[in-house]
Every structure is written in C-alpha cells, then in structure tokens.
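> The following comprises the amino acid sequence and a computationally predicted model.
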Amino acid sequence: MAVGRRSVCALAGAAVLGLNLVISSAALAQASVALTVDANVTNYPATFFTEFRPVTALDMIGRIPGFQFDGGTSGRGFAGTVGNILIDGERPPVRSDSLQSILSRIPAAQVVRIDIVRAGAGGIDMQGKAVVANVIRRPDGGVSGSVSASVTDNTQGRLQPNLNLQARRQWDGRSLEASLSAYQGSGDNHGIRERRSPTGALLLLARSQGVFDFHGVSGTTVYEGPFGGGRIRLNGLVDVNGSGYEGDDILIVPFGRETSLSESTQTKGEIGLRWTRSLPLGATLEVLGSQQLIDNDSIGSYDTPDFTSATVSDGWRGESIGSGSLKFASLETPWGSIDFEAGSEIAFNFVESGTAYLFDGSPLLLPGDDTRVEELRSESFVSGVWTPRENLSVTGALRYERSRITTTGSGGGAETDLSFLKPRLNVAWTPAPGHQMAFKLERNVDQLSFGAFQASAAFSTGIFGRGNPDIRPAQIWLTQARYERVFGRQGSFVAELTHEAYDDVLGQVVVFETPPGYSTPRQYNVTRNVGTATRETAKFTGRLPLDSYGMRGGIASATLQLRQSETRDPVTLLERRLSGEQPVTLSLGLSQNLVSQGINWSVSASTARPGRSFGPSTLSRFSIDPTFNAGLSWRPDDRLSLGGGVTVSGGSNNEFVLFGAPRDRGVPVYSETSRSNGTISAYGSVRRSF
C-alpha cells in the first residue's frame, strides 16, 4: 500500500510541476481582464462573455476560468445537497430540479454578471464550498423564451429525439417561468459471454444481444415576487419517465437460450418555496420548504433452460423538509469584521417497498421483500465568518443532528436513535491577485442507504439478499487543501488534495437463516456497518489559452484525478481498496472560439477507466474503453443557435468470478467474461430564442 501512495504522490508532483511551468510562461504574456471587486469576489460582467456568444447561463458558467461546476449531491436535507451555484445570491429550493437545468433555462441575455465568490465574502452563505458562482439576473427582462430540438443517431440506427420549450415573463420585480421537455430513444447492444471452470474448461459460450428503450416528459414552473414584506420563490416540478429492456442470449455451449425482460416507470412530483425578508438591525430571515413524492413500479423476468423467474416491485417514497435561518448584520471590530448565522432544519423521509419473487412458478419469500422505513431528522447550526484582513477569512460552523429511524416489515423491525456533532472550518487566503488558497475541515454524514433495508435477488448467480432493519449512515471526516491560479482571460490551474476518513462504512457479509416454510438454513447477503475506510484524492485541472502559441481563441484543457483508498474487507478481513474505485482518470480537450464567424468547435478524449468490485461471494473486474467527442456550434445571430457532434463511446470488458461460499473459505465455481461493443453516435441540435 505504501508503494501505491508513493506512486500517487509522484504522479501528483509531476502533474503540478508540469502544469505550473506552462502556466508561469503563459502568465507572463497575459493579464486577467476580470474585474476584482475585493479579495474574495471576482466579477465577470456580461461583456466578458460577448465574444463566446453564450446561449444560456450554463454556457457562461463553462467559460469562467478556474471554476468547476458542482451540481450537488443527493444528501441529507437542503444543507447536504447544495451545489456551488447561486441565483441572485440564493439557492433554488427544489431538490429534483437540477442546477444544470435551472442554468439552461436562464437566457444569457438576461444575465447582468456572474460573481465568483470565495470563502469569506460577506453576506454569502458558502455552505462549506470553497468557491461558488452567483448568477445575477436583470430584474425586468420582459417576455423571453426558446424552442430547442435535437436528434441523435447511432451505429445501431436508433433515433433519439428531444424537444424543449421554455417561456419567461418578468415585470415589476416579478417573474414567471415554465418549461416542458420530452424525450425518447432506443438502442441495442451486442456482445459475447464466456464462462469457464477453475480448470479452464468451457462451460458456456453465448452471443448476447439486447434492445432497450427510454422515454420521459418533464415540466417545471417557477414564480418569484414580493410577498409578506419580503420575496418569495415558488417552484413546481412533475416528471414521468420509463424504460424497458429485452435481452436474448443465444447459447452455443451448451445449446439453448436465455431471455431477460424488464420494464420500469417512475412518476415524481415536487413543490418548493423560499421566502426571505429583511429585518431590523440589518438581519435577514430565510424560510425554505420542500415536498417530494416519487412512485416507482417495475417488472422483470429471467428465463434459462434450467429455471424461470419473475419479479414485480412497487415502491413509494417521499421527503418533507422545512428550514429557517437568520443572518445577522456584520459586526465590525478592531480585529476585522464578523458575520453570524443560525438556523434549524427538520426533515421526514419514508420509503415503502413491496416486491414479489417467483421461481419456477412458485412464490419466493425473502426477508425484507415488504418494508417501510421512516426517518425523522432535525439539524441545528450556528456559523460565523471572521475576516481579519481583506485577503484572509476564517469560517467556523457547528451543526448538531438528531434522527430517529423506524423500520417495519418482513425483514424485521427496529427503532434507532442517532445524533451527530458536525463541525466545519474553512480558511481562505488570497496572497496575490489571481492566486487563492483554501483549507477545509469538516465532518459530514452520508445519506441513509434505504436500499440496505430491502431484499434483493440475482437469479443468474443464485445470490439473494435480505434486508437489514438496523443500519447507521456512514460518517466522514473530510480534510481538503485547494490552490487556484487564474491568469489571462481563460487560463487557470486548480489543484485539490482531499483526505476522507469514514466511520460505519457499509459493506456486505453473509448470514445463514431458515426462511419461513423451509427446514434448512439459506445463505443471504446482508448490508451492515462493517468498519472504517480512508480515501486520498488528488485532482488537477488546467486550462491554457493558446493565443500566444499561434492559435487565436484556442484553449487546451486537462483534468487528472488520482485516488487511493483503503478498507478492511468484511469477508476476508484483508486490506483492499473501496469497491468500484477508479484509481486514475484523465481527460484532455482542445477547443477554439472563432469570434468573427460565430463558431466554436471542440474535441475531447478520456482514458480507459478500470475498476474492481467486491461481493461476499463474488469478485468483479471491469474496464471502460476510451471515449472521444467532437462538437461544433454556430450562432449566425443572437437568437439562433445550431450545433452538432460525434461521440465514439468505448466498449466495456467485464470479468466475474463466482465462489461457492464466502470468499474467505469458498473456492471459485466459475469465471465469466463478457465484452460489449462501443457505439458511434452523431447528434444535431437547433435552438431558437425569442
């Protein structure tokens, strides 16, 4: 393991040295044109983006040097899901409406400027982020909208159309917007499966082919305006989508056929609100609320010459969140300014699932096939920002979380009370214009893994899982150091070093139980809290303008991520990396903006992505081949945008080993390899604004 760490450090050092040499030479010839408001806020006015002819705010975000878009995560409550984008200084209150979608609905013509805010800026709640982008819109932009459509074709001859409609009206400090999108598509895949015994004897050889399809319709609406002496934002979202798959494996050895069918639909609805109001003495009150409901239905079957099986599942889940916070006016002291904020959040989550299994026409009962899980959680916090100097800030926060998890169903019942103290420390320092250093230390709690409460069945391998009513969410201590260098109009270099220490990591082990109606014990996989883990990540991103190298408007970009993780395997008790971890990822890109022609073109490539997964009775290796992309966009005027491109998706290789018992004492039964071919797809798009 020490050798692996030295390799990561060596690669990281080489990457930093090489990129810094390039940046240093380029920085001598170019100076930043962004307007610096103070040491913690850099202002990019609309005129900064004019030469790039952006269509939406999302296009503008992609042109800001050094900024890395973060769309947020599916974490706990509002505080656990925030990304690094603000709209007029505030975060949208709807969790399902992605930041990417929200930005794509804001026309570039209605953006006054974008502020890049670093930790320590007064009046901005960073939520633990080192950098956020604050999109400032025009208060009264009249009526605007767009119609866009795209179609994708691939080597399987499957067309995938997409249609999107957007409309917006702004008047007297109010705005009303709505969007509707619809998509559908299909495709097929081909591959080869080969299964061999531990001695190398051929057990199975099959030619695999499958056809999949997907479709969806989504609608959103947003209202903003004055209310109750403050401002209110109301969001609504409805999304309906579905997918299906038909797989057919022609067995050459032995002779026969295997078929698989699956079909699923999901209906989602969500409403959210945010209300803010100024209070006396410079304080600000913010109230957030959200209600989300999701219905999932699925059916599936898997038939072989040896058996038949079927699965019918019905799931229903929801989340209710309410929160309030109070921001106080800055306090000026001889030692610098201090900002305070305090607040509290309460959330209720539930997941209800029922699954029926059939094996050779007879019902198969599994512990956890009918389950309801409820989580009632509250979190209170207090935070403060101390700015002793204009270029130095220290942010401290203390959050306290309490939750009660209640489980009922065929897997058993349990009630668990949990509490976590979650401190956070951020330090930001700007030693010189264009240079920023940040340090972060915080404790987080993962989202509760609701799937661990439910049963599972893999008929192809004979592995069945039982639900566990008594699990805890994993906790993470995160330490991160970040360095950012911005130069020229588009040049940047960002280095991030992150250490994560996990407690109560979830992992799968084997248990033996006698199910109802049976006289002998059966082997089940079960998810439990199994111990600790660590992960080190080094991530480097760079963008180098090529104007001084003879390519006007050109930008070369690169992203390198190195990961090293370690945990104790809950089955073998040996040290290994985390399951599914990809140690090295690298992507390269080249683009050019031709201002006079209104054309922008780009090419990019990503390296192969290998990884390993570990199950109680299985070992898997997988690798995704390199992927290549090429795109071209043309804006003949301010209202029309045309685009197109080609994507060459790499194939995948998978190796799967099944053991006859848990890996610590079992021997391999067989190993199976499969190969899926890559695809070449081309797309065309058109967008008309009004």
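Arrived safely.

> all contacts plus neighbour counts: C-alpha atoms, from now on.
Will do.

> R6 should be in a helix, yeah?
Yes: with DSSP: H, G, I helix; E, B strand; the rest coil as the criterion, R6 is located in a helix.

> What's the separation between it and H499?
15 Å (CA to CA, to the nearest Å).

> of the two, who's got more company?
H499 (18 against 11; other CA atoms under 10 Å).

> Regarding the more buried one, which helix or strand does it belong to?
Per DSSP states H and E, H499 falls inside strand 491-513.

> Identify each buried residue in that strand, please.
In terms of neighbour count (16 or more other CA atoms under 10 Å), strand 491-513 has its buried residues at 491-510.

> Mind checking what helix or strand follows it in sequence?
Next helix or strand after strand 491-513 toward the C-terminus (DSSP H and E): strand 522-545.

> hang on, R639 packs against S148?
No: R639 lies out of contact with S148 (CA atoms under 8 Å); the separation is 11.4 Å.

> higher neighbour count, those two?
S148 (18 against 13).

> what sits against that one?
By CA atoms under 8 Å, 6 or more residues apart in numbering, the residues touching S148 are 163-165, 685-688.

> In the chain, which strand is the longest?
Scanning the chain for the longest strand, with DSSP state E as the assignment, gives strand 202-227.

> For that strand, name the packing helices and strands.
strand 174-196, strand 230-253 (3 or more CA pairs under 8 Å, 6 or more residues apart in numbering; DSSP states H and E).

> Can you lay out those as a markdown table showing mean neighbour count?
Output for those, formatted as a markdown table (neighbours: other CA atoms under 10 Å):
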| stretch | mean neighbour count |
| --- | --- |
| strand 174-196 | 18 |
| strand 230-253 | 18 |
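
> Mind putting the ones you listed into TSV with distance to G210?
Output for the helices and strands packed on strand 202-227, formatted as TSV (distance: least, CA to CA, whole Å):
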stretch	distance to G210
strand 174-196	5
strand 230-253	4
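
> Enumerate every residue touching the most centrally placed residue in the chain.
For the chain, T73 is the residue whose C-alpha lies nearest the centre (CA atoms, centre = their mean; 5.4 Å). Contact partners of T73, counting by CA under 8 Å, 6+ apart, are 80-83.

> Second structure for comparison follows:
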Amino acid sequence: MEKSLNKRLSMLGALLCTAAASASAAPEYTDSQSTIDPPQFAVLNYDGQALEQLYGQNALDKIEQIPGFALVQNTASRGLSAAGGNVLINGAMPASKSESLSQILSQLPAAHITALHFYSTGHPFGSVSQYNQVINVLTHTSSITTNWQAHSKLTSAYQSYRPSELAAQLSVPIDVWQHQINVHYQDDRHQSVSSIASQSAQQVITEVGSEDFFEKLNSRLLSLNSTRQQTANRLILSAKTLQDDWQTDFNRLYGRMYHPLNHTWQYNESIDTVEYEFSADWLKKLGQGKQLQLVALQNKKTTNNHSVTTETGEQNDVFKQYKSHKEQVMQFRFAAPHSLLKPEFGIEISRNQLDAVTQTSGSQIASRVSEIRYLPFVAFTYTMNTQWQLYTRLNTEHTKLKSTTASTHRSDLNFIKPLLRLSYESKHNWDFALTARHHVDQLDFNHFVASQDAGFDRSQSGNHRLQPSQFNELAAQLNTRPMDSLFISLKIFNQWQKDIHEIVTLTNDSAGLGNAGNATLLGSVLSATLNTDNFLSGSQLSLDYEYSTARYHDPLTGTRATTGLTPHSASIEFRRDMPNYSWGIDISLPESATYFYQDEIFVERDHTEINAFGEYSLSNTLRVKVAINALNSAKYTYKQTYFDAKRGEIFDGETRFDEQVQPVVTLSLTGTL
C-alpha cells in the first residue's frame, strides 16, 4: 500500500509540474491582491506611512507591533494542514517543515514589504480558515537587492569576540519570476550557573553542589525560493537544506554538607541533524473567480544523538540514538470565493515513516513508525449581511498507523472534526467571533521511541500504542477600540479534552507517555495596546496576559491540573518608534509550570525578567541595534519532589536547582546593497 501511495503522489506531482509549465504562457500578474485577496472582509491596511510607523528590520518585527494581533505558529511535525500559522505571504502559506513561521518572517526584509493586511474576525483565505485573525504580507521587488544581517552576542559564553549569527538574502527578479536565495549561519551559545541542594524525607540536607551549564547550536541553512506571479497563476518553488549541530555540557561538583565537594558528575550530549526539503505550491484562477490549488512537499530528516554520563565511582553510561524521518505530502484544494456560499473542498494525502535505533544500558532497540493519512475537507461561508457571517468547515481524517518495536501494533484511526464560526463586524470599532470546534492533536512520532533527560535523571520508554489526544472547544473573541488610543483583544475558551497525554505506567512496567483519560481546560488571553502619544510622541504601552486552569482526575493523587500547565503568563512593553530611531523595554512577570511523573513532581519557576533594546538608522541602507536580554539577570528555580514507589504515596525527599543567567548584550547590523 505504501508503494501504491508513492506512485499516486508521484503522479500528482507530475500533474502539478505540467500545470505549472502551462501557466508560463499566461500574461504577467501585476496586482496580487485582486486575485488572491478579494475585498469581501473588513480589513485594516498598513501601507505607506502606516507601514513605515511599524518600525523593524523584517516582517516579524513589524507584525509583532500590530495592536490586537497574536502570532500563532504550529509545531505539528507532519502534514501541510498542520504547518504554518496565521500569517500569509502574498496570500500563500509558506510550505515549510524545516523552518518555523517566525523564522521565515524574520528572513523577509522590511524593504520588500509593500503592505500588511490585518483581518481580525474573518478573511478570504481557505488555507488558514481555522484562524479568526490573519495577516497577509504583500511584497514586491523590482530590482536585484541584497539584504544582510550580522549579530554578535557580547557574553562570556564566547571566549573571544565572534559573530553569533550571519544571514543574507539575495532577491533577483527575472521576467515574471522572483527568486530569493537565503543563506543563514548561526553559532549561538548559552551558559548558566546553578546551586543544588538535596534533602531527605526527614528534611536533612544530603547533598549540596554547583553546576555549570553550557549549550551551543551551530546551524547552516541554504534555501532557494522562486515565485512566478501572473494574472491567473501563481507558482512557488522552494528548496532547502539545513544542518544543525547541538552540543550540551553539564558539569556538576557535589558532596555532603560540611564535607569536601569531591564528587563530580558530567553529562555531554551532541545532536547532529541534517534536513532536506523540496516543495511546490501552484494556484490557478479559473473563471468566475474560482481557484484551484495544488501543493506538494517532500522532506527527509536524519538525527544522530550521542550522550555520555560520567560520575565519580560509576561506569560511564552511554546513550546513542539514530533517527530517520521521511515525509511526502500532496494537498489539493478548490474554492469559489465569489459564489453565494463561497464553497471550498479538498484533500491532503501524506505518508510518514520514522526509523529509530536506540542503544542504551548495553541493549539495542530498533523501532519503526509508519503512517498514511487521508484528510478530506469541505467548507462554506454564509454572509448574512455586511456585519454577520457564518463559516462552517468539516474536516475528516482516516489514518493507518503501524508501529513496531519488539512487536507490531496497527491502528486505523477515523475522526470527524467540524468547525463552526459566527462573526460580527460592528460599525463602531468593535467585532467579535464565536467558535465551536472538535480538534484532534497530531501524534509525535518521537514519543514512540525511548528518550532520556539526564539533566534531571529521568528516562522514558517509547509507547507504540499511543493514541492522539483530542478536545471539543467553545471560544469567544472580542476586539474593541473604546477610544482612538486604546485597542483591546480578549479571548475566552473552554476545552473538554479526551485521551490526554500524561506519564503513565506502560505494560512493561516502565514509565512513558500514554493516554490518561479526560480533562477540562478553561483559559483566557488578553491583549491591550495604549497609544501614549500625549505622554511621549511615537510611543505605546502594551500588556499581554494569559490565564489557564485545568481539572484532571489523577488515579494517584486525585483532581489536579494537567502536566505542563502554566496558570499565569504576563508581559508589559513600552516602546517609542520615531523615523530614525526606536527604543523599548519589556518586562516578563514570573511564571510557573508543574510536571507530573510516576514518582516525582517537577516544578519549574522563573522570576521577573527585563529586556531592553535600542535601534538607530545610520543611513537609508544601514541600521544598528543593541539589545539586552535579562537586564536584571534571569533566575530560574527547578524543584524535584520525590516519592517512594509512586507519586502520591510516601514523601522521599527533594532536590532544588537555582539557576542564574547573566545579562546578554547583542549587537546587530542590518543593511541593504
């Protein structure tokens, strides 16, 4: 069956290339908005002077300054419908699995942006119909340009001065084609110092010590993106190669209190990743505004993990793991945005396979996970009048999943995932949207294989019987501008979750991620932006706050929150943007998250963190920026509470880590040639 799917994907790919070739004879396309962005929704346009007032070096900088907009980017690893986020570039979602949406936006220079269109409650883009808010970035380059960036972190993690990041984008327009070559090099380093104290169940200090942590990411990226924009056709071809080398070192010196610290513990880990990706996105405009879209993607990623744990008086513990992940995706979509109900339908077909070989504790485990997914969908939009609109979408999924370790497990998964959204656009500076949907999370293949966290002395077995978690959600979002200088966005949601993922005892009596039952989650997201021109010209004050609470019945400890929940998250930013310079300061308030393991409760807390930046235009083609992260030194607290046998039983002591990261100054230069 897998060979049959490969043939079908190859045939669809051939059809895509044939259609793209036939598009080359069409006349040149000059106005991207008129074809892809029909003016049937209320939209806030940032162009001309309004765009210039969004100070920044790239698309990400400018988008983050738009009041009321929250960037959403998916981290799901498979398929196209689960990738990307709520920002489009010239009406198209970037088809990439090797880079996040924020990375792609940060590579789009501000000089290439002609307009930003912000849709707050409704939009005409079927590829991102699951989002209420969407921004469409319009670009145009008529001449050959080169944009470059150079960043250097001035921190003791670098023994000598050296760049931490170098990037260049070369844009070359040729006839109706727009080519962009992107080269990116990163040598990012991080270090911290921690104090450690452990105590027994009788609250007697058993061990004290200190730990030095060092982390380095060396990354190289080369990508080519070619866009052909015409009256009735748009073709985007993309090729990328990415190589990451990740190194992590823990050095711990410890001993008993009032005794010499004569024990050492070291953990050294290296993860090498190589990734190749090819994608094609073809959009054809048919008669009466109808649209036909075909997207194809192929991705291959290999990861080699090698770690060694060394402890005084103990034999070295070696962990090795090699993983190879292959993915082929084909997506078809048809839409008629100018028809009465604006129908759209399509299907996505994908094939994924992960092969892993894990060596640990003198044994070797070979694992394979393969999956074939069919995701057909249909959607309609009913515009009641100029203010009310109803959007309905029915997503379905049929997945054949096969996982093999010592034994083979097969699953046929079938889901129906409806979405219903009712939106209202007032004539008096406010709008709201009500959304009801059923969502199915995507399985992470990495949870099917063994893993370890040596830093906190934990390991987990893979669970090849893992099922996806899912939830029903009811959400309401309100955007309002009670006065010209104040914009407020509020979202409230409630989720009824099923088959949630928690650490459980597996059939082989080891701990691993499993399906643990049901839970409820209630949350809210508040964003407010106040224009403070009366106080200081060109300035604004922003507040972001998120609240979440969950109830899950734990068989070990009773009702509790779900693992990893962050109840409160808040940040405040004040910035001033002037024609030639910009500066700002932001404060992140303390957060905490709790993680539950079989014999341990792990709590992670951070403290108030202050960041600041200043940017100045030296000329029309050169900018300099200085940013200070953790101006007040970042502090983190990690607390492990142990229990005898199982969590919820006899208290068996605790360990506390107090980590501190010194301020990091980053000097950046951005230029255009």
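That came in fine, so what should we check first? Treat the numbers as computed from the prediction; the structure is a model and nothing was measured.

> Check the burial of the residue opposite Q166 of the first structure in the second structure once aligned by counting its neighbours.
With TM-score structural alignment as the criterion, Q166 of the first structure lines up with Q169 in the second structure. If you count neighbours by other CA under 10 Å, Q169 of the second structure ends up with 21.

> Next up, identify which helix or strand Q169 of the second structure is on.
Judged by DSSP H and E, Q169 of the second structure forms part of strand 165-174.

> distance from that strand to the first structure after superposition?
By mean CA distance after the TM-score superposition for the first structure, the fitted strand 165-174 of the second structure averages 1.2 Å away from its aligned residues in the first structure.

> helices or strands up against that strand?
Secondary-structure packing of strand 165-174 of the second structure (3+ CA pairs under 8 Å, 6+ apart): strand 145-154, strand 177-199.

> in that strand, what's buried?
Result for strand 165-174 of the second structure [16+ other CA under 10 Å]: buried residues 165-173.

> Same question for stretch 610-626 of the first structure.
Under 16+ other CA under 10 Å, the buried positions of stretch 610-626 of the first structure are 610-612, 614-626.

> Stretch 510-524 of the second structure: end-to-end distance?
For stretch 510-524 of the second structure, the end-to-end distance is 36 Å (CA to CA).

> same deal with stretch 608-625 of the first structure?
Separation of the first and last residues of stretch 608-625 of the first structure by CA to CA is 4 Å.

> Need the contacts of T73 of the first structure in a markdown table (columns: neighbour count, distance to G228 of the first structure and secondary structure).
Shown next, in a markdown table, are the contacts of T73 of the first structure (neighbours: other CA atoms under 10 Å; distance: CA to CA, whole Å; DSSP: H, G, I helix; E, B strand; the rest coil):
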| residue | neighbour count | distance to G228 of the first structure | secondary structure |
| --- | --- | --- | --- |
| G80 | 16 | 28 | coil |
| T81 | 15 | 28 | coil |
| V82 | 25 | 26 | coil |
| G83 | 20 | 28 | coil |
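
> Find the nearest non-adjacent residue to the alignment partner in the second structure of D70 of the first structure, please.
Under the alignment by TM-score structural alignment, D70 of the first structure pairs with V72 in the second structure. Spatially, and ignoring its direct neighbours in sequence, V72 of the second structure is nearest to G85 (5.3 Å; CA to CA, 6 or more residues apart in numbering).

> Just confirm the one you found contacts A70, I think it does.
No: counting by CA under 8 Å, G85 of the second structure does not reach A70; the two are 10.6 Å apart.

> check contacts around G517 of the second structure.
G517 of the second structure touches 498-500, counting by CA under 8 Å, 6+ apart.

> rewinding a little: show me whatever sits in contact with both of R639 and S148 of the first structure.
Common neighbours of R639 of the first structure and S148 (CA under 8 Å, 6+ apart) are 687-688.

> Test my guess that I346 of the first structure contacts F381.
No: with contact defined as CA under 8 Å, I346 of the first structure does not count as touching F381 (11.9 Å).

> What lines up with E319 of the first structure in the second structure?
Checking TM-score structural alignment: E319 of the first structure goes with E327.

> per the alignment, A356 of the first structure corresponds to what in the second structure?
For A356 of the first structure, the residue aligned by TM-score structural alignment is Q359.

> what do you get for S685 of the first structure?
In the second structure, S685 of the first structure lands on S668 (TM-score structural alignment).

> Now that match: closest residue in space that isn't a chain neighbour?
H151 (4.3 Å).

> From F602 of the second structure, how far off is that neighbour?
From H151 of the second structure to F602 of the second structure the distance is 36 Å (CA to CA).

> Next: Y382 of the second structure.
The gap separating Y382 of the second structure from F602 of the second structure is 48 Å, by CA to CA.

> Check S152 of the second structure too.
S152 of the second structure sits 35 Å away from F602 of the second structure, going by CA to CA.

> hang on, the earlier thing: select, out of the helices and strands packed on strand 202-227 of the first structure, the one closest to A130 of the first structure.
strand 230-253 (26.1 Å; CA to CA).

> From the contact counts, what lies against that closest one?
Applying 3+ CA pairs under 8 Å, 6+ apart, one finds that strand 230-253 of the first structure contacts strand 202-227, strand 256-278.

> from what I can see E215 of the second structure touches H190, true?
Yes: because the distance of 5.1 Å satisfies CA under 8 Å, E215 of the second structure is recorded as touching H190.

> which residues are in contact with the lengthiest helix in the second structure?
Longest helix of the second structure, by residue count under DSSP state H: helix 2-23. Contacts with helix 2-23 of the second structure, where a contact means CA under 8 Å, 6+ apart, come from 233, 235, 282, 294, 296, 328-330, 351, 372.

> Enumerate the positions of that helix that are buried.
Buried, per 16+ other CA under 10 Å, within helix 2-23 of the second structure: 9, 12-13, 16, 19-20, 23.
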